[in-house]
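J.: give the three-dimensional model of this entry:
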Amino acid sequence: MDEFQVIDTADGFERAIDAIARGRGPVAVDAERASGFKYSQRAYLIQVYRRDSGTFLFDPPPIGDFAPLESVIGTEEWVLHAASQDLACLREVGLDPERVFDTELAARLLGMPRVGLGTVVEELLGIHLAKEHSAADWSTRPLPQSWLKYAALDVELLVDLRDRLELELDRTHKTELALQEFDSVVHRMPKAPAAEPWRRLSGIHGIRGQRNLAVARELWLARDSHASALDIAPGRLVPDASIVAAAKALPQSRRGLADLREFTGRASRSELDRWWAAVETGLASEELPSLRAKGDALPPPRAWAGRNPPADARLRQARTALADVAETLQMPLENLLTPEYLRRVAWNPPEDLGIDAVSAALAAQGARPWQIAATAQTIVDAFVSAEQSLRDAEADAS
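T.: The predicted model follows:
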């Protein structure tokens, strides 16, 4: 078996950059994080492959700044699988592509039923790609050779896969729409931080009272602060389910919290003073959170029929019609049009239900030109039909 070496010195980094500069064609890039183990989403391994150059495995923490590599490959096409998952950690070290070819996104646009890298490689290239280390703790040092082999294969096949997918996109007349999607991935603005990130607690919808929510909030904040300081995934300290259980129980003493069977986790007892202080803060807080999250989030579609019947009718009619369009184009409905875009336009449609107004509304949400061209008229027709159905129902009832 080939021995894979991790590049973690300035000299090794310079030699690798020289070799990559002499290569040809697109540059395959991948990154491995330690999600589920670390608090941060930093890259702990960055893999690069280019034809006539070879494969290079970089250790980001000791290298630090990847600007010298960026200066060599920045204007080239980068090939990534599920680019949106890796761009943030790559940008953190100074790697920021101008254009990408996203093999996962291409597979989605082609209507492939499964778009994981291993599945797409096996279907299009006939090569079995084992994925046994995808959830590993990549902050481990030294990295085992079996992990490095896995990481190298993740990029060594990407350029060949890109070429095969490009042929399929051309054959199905989807090249232009794919280019628009790839460009959108590169230029998509990061989401603004949530105003109340603690509301992302799994199971929080089972917490009813404001005081209970205040305790959940303070426990989440205490856990988040400690996890950030230690660079440990918060759930490894105290699981979400434990915070929710404590918030529901509202223990009145440190002993009461300690005796709560559902309050588990590696730090549930070793840091008990920290968690009890958070519970006390929540119990005494005069700033009680609202029962519902603030912001402009729409209600879940299942609640629309009771809260906004016309919007519910518009959404249902449009989704059915767009599903037919997606089937014709042989791609998932969510790639034809982002579901949130449709929901927002259905909830608050333009006064003029013409194609220009609906197209503008979709564009304002972030829909790409090809998506607007493929869906706007269908949405207009569906909205008009939904409103006519409501009028007919009202007339029949009167």
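J.: CA atoms for contacts and neighbours, from now on please.
T.: Fine.
J.: helices of the stretch 201-350 of the chain, start to end?
T.: 210-230, 234-237, 240-249, 254-258, 272-284, 304-307, 309-329, 333-336, 339-347 (DSSP state H, counting those that start in this stretch).
J.: what's the fifth one in contact with?
T.: Residues outside helix 272-284 that contact it (CA atoms under 8 Å, 6 or more residues apart in numbering) are 211-212, 214-219, 222-223, 250-251, 253-254, 257-258, 268.
J.: and those residues, which of them are buried?
T.: 211-212, 214-219, 222-223, 250-251, 257-258, 268 (16 or more other CA atoms under 10 Å).
J.: circling back: out of the helices of the stretch 201-350 of the chain, flag the one nearest Asp102.
T.: For the helices of the stretch 201-350 of the chain, the distance to Asp102 is smallest for helix 333-336, at 13.6 Å, taking CA to CA.
J.: check the offset of the closest one from the chain's centre.
T.: Centroid displacement of helix 333-336 relative to its chain, using CA atoms, centre = their mean, to the nearest Å, is 16 Å.
J.: any idea how many residues pack against Asp356?
T.: Neighbour count for Asp356, taken as other CA atoms under 10 Å: 14.
J.: please give me the structure for this one as well, since I'd like to look at both together:
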Amino acid sequence: MADTNLYVDSDSKLTALLASIATEPALALDTEFVREKTYYPKLCLIQIATPKLTACIDCLADIDLAPLFNRLFKADCTWVLHSARQDLEVMYQQGRQLPHELIDTQIAAALLGHTPQIGLQDLLSEELGVDLDKGFARSDWSRRPLPEAAVRYALDDVRYLLPLWQILAQKLNVLQRGDWLTSDCVAALNTPPVTPPLTLCTRLRGLRSMDPQRQCAALALVTWRERFAQSLDQPRRWIMSDELLLRIAKSLPENLESLQAVDEMPRRLANRSGHELLAALQDSDGADQRMLIETHLPPKRPEKRELQALHERVRARAGELGLHNEVLATRREIGEFLVGRTSGRMDSGWRQAELQCLLADHPENGQ
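T.: Model (predicted):
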């Protein structure tokens, strides 16, 4: 492994780095960002590693990052990340696209029997015997200058990713699970990097207990809140809490007076955005909206005994494969299957093949 550590904070250094990685087929990648006070993540660092170097690119320096993104988003560039979800989101916000090929070592580890959400530090310790310093995990990455120890921490997040991937790949090949990883990483890339308003809406606690008209009102308010938070670049919770959003949706106010009368309605919000909120509510209800919500709401719970029985069978099959059972199918996915709604994971790819015998005697199978 190379000892070359680069801190890139100028165009000339970036040009040199790009020349060094121009022909590398796979790049270990990580990002550091802050978003506590913003809607969009503020990208602070991009870390890159190859077999010959590790580099930390200061995204807050006076650098033109366009050449870097041109390289990273080329079709011949594979990204190797650990727990890629948030990194994909922040990179998508910068480049408005996703990599053509992804290898997520957290997914790979889960397919080998590791805990599904295993952290990089624990995985490196178990697979490579490498112990990383965890002291800078919650650093303010927008701080400048960054402490030297923080830069080392950031570099270590990518320094060992390629050797780790080589070991995981060998083990996957022995078990003939390379296709499993490819399938799951493609699914990760097909997941929207920014959570859609409909998904945010269906996650609201108590939504299912509301009638369809008020569910549609909640969706309209979630959509408005997302757009407004984006326009101000502020966290959505700063605009309107979930609890307030549901109270407004339940009240269905028709004018400013009734909107202001909603329990704990901030006067500033009503004065600033009251007419927009009322307009959103006025046009919220419709057959299409109702169908969207109904088909995306978490389904009603299946019969408890039936759920437990199938869950135990899935657990047993996962044990035979040396997997944690939620890697094969989560309890929620099993419940959805039992009420006739499939998640897409259980009824396609390698999971379908492994679960086929277990599910064949259920009438819901094939719906």
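J.: put together JSON lines for the helices of the stretch 201-350 of the first structure, with distance to Ala34 of the first structure on each row.
T.: Formatted as JSON lines, the helices of the stretch 201-350 of the first structure follow (distance: least, CA to CA, whole Å):
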{"stretch": "helix 210-230", "distance to Ala34 of the first structure": "14"}
{"stretch": "helix 234-237", "distance to Ala34 of the first structure": "13"}
{"stretch": "helix 240-249", "distance to Ala34 of the first structure": "19"}
{"stretch": "helix 254-258", "distance to Ala34 of the first structure": "30"}
{"stretch": "helix 272-284", "distance to Ala34 of the first structure": "25"}
{"stretch": "helix 304-307", "distance to Ala34 of the first structure": "39"}
{"stretch": "helix 309-329", "distance to Ala34 of the first structure": "36"}
{"stretch": "helix 333-336", "distance to Ala34 of the first structure": "28"}
{"stretch": "helix 339-347", "distance to Ala34 of the first structure": "29"}
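J.: closest one to Gln5 of the first structure among the ones you listed?
T.: Per CA to CA, nearest to Gln5 of the first structure of those: helix 210-230, 28.7 Å.
J.: who are the packing partners of the closest one?
T.: Judged by 3 or more CA pairs under 8 Å, 6 or more residues apart in numbering; DSSP states H and E, helix 210-230 of the first structure is in contact with helix 234-237, helix 240-249, helix 272-284.
J.: rerun at 6 Å
T.: If contacts are counted by 3 or more CA pairs under 6 Å, 6 or more residues apart in numbering; DSSP states H and E, helix 210-230 of the first structure sits against helix 240-249, helix 272-284.
J.: just the buried positions in the first one, please.
T.: I take that to be helix 240-249 of the first structure. Buried residues in helix 240-249 of the first structure (16+ other CA under 10 Å): 240-248.
J.: do the last one as well
T.: Judged by neighbour count using 16+ other CA under 10 Å, the buried positions of helix 272-284 of the first structure are 274-276, 278-283.
J.: coming back round to it: show me the one of the helices of the stretch 201-350 of the first structure that comes nearest Leu110 of the first structure.
T.: Leu110 of the first structure sits nearest to helix 309-329 of all those, at 8.6 Å, using CA to CA.
J.: measure how far that closest one is from the centre of its chain, please.
T.: How far helix 309-329 of the first structure lies from its chain's middle: 25 Å, per CA atoms, centre = their mean.
J.: only the buried residues of that helix, if you could.
T.: Under the neighbour-count criterion of 16+ other CA under 10 Å, helix 309-329 of the first structure has 310-319, 321-323, 325-326, 329 buried.
J.: same check, this time on stretch 360-368 of the first structure
T.: Buried residues in stretch 360-368 of the first structure, counting neighbours by 16+ other CA under 10 Å, are found at 361-362, 366-368.
J.: what of stretch 319-331 of the second structure?
T.: 321, 323-331.
J.: cool, stretch 179-188 of the first structure as well?
T.: 179, 181-186.
J.: how about the nearest residue to Ser202 of the first structure, chain neighbours excluded?
T.: Excluding the flanking residues, the one nearest Ser202 of the first structure by CA to CA, 6 or more residues apart in numbering is Asp240, at 5.9 Å.
J.: which residue in the second structure aligns with that neighbour?
T.: Residue pairing (TM-score structural alignment): Asp240 of the first structure is matched to Asp242 of the second structure.
J.: how about the strands in the stretch 1-150 of the first structure?
T.: All strands of the stretch 1-150 of the first structure, identified by DSSP state E, counting those that start in this stretch, fall at 6-7, 24-32, 45-51, 54-58, 77-80, 99-102.
J.: measure the spatially most central residue of the second structure to Tyr7 of the second structure for me?
T.: Centroid-nearest residue in the second structure: Arg85, 3.5 Å away (criterion: CA atoms, centre = their mean). Look at Arg85 of the second structure and Tyr7 of the second structure: by CA to CA, to the nearest Å, they are 25 Å apart.
J.: count of residues packed around Arg236 of the second structure?
T.: 19.
J.: so it makes contact with Phe228?
T.: No: checked against CA atoms under 6 Å, the pair Arg236 of the second structure and Phe228 is beyond contact range at 8.3 Å.
J.: redo the buried residues of helix 240-249 of the first structure as TSV? Include distance to Arg199 of the first structure.
T.: Supplementary listing: these in TSV, determined by distance: CA to CA, whole Å:
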residue	distance to Arg199 of the first structure
Asp240	11
Ala241	13
Ser242	15
Ile243	12
Val244	11
Ala245	15
Ala246	15
Ala247	13
Lys248	15
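J.: closest one of the residues you listed to Ile372 of the first structure?
T.: So of the buried residues of helix 240-249 of the first structure, ranked by how close each gets to Ile372 of the first structure (CA to CA), first place is Asp240, at 39.8 Å.
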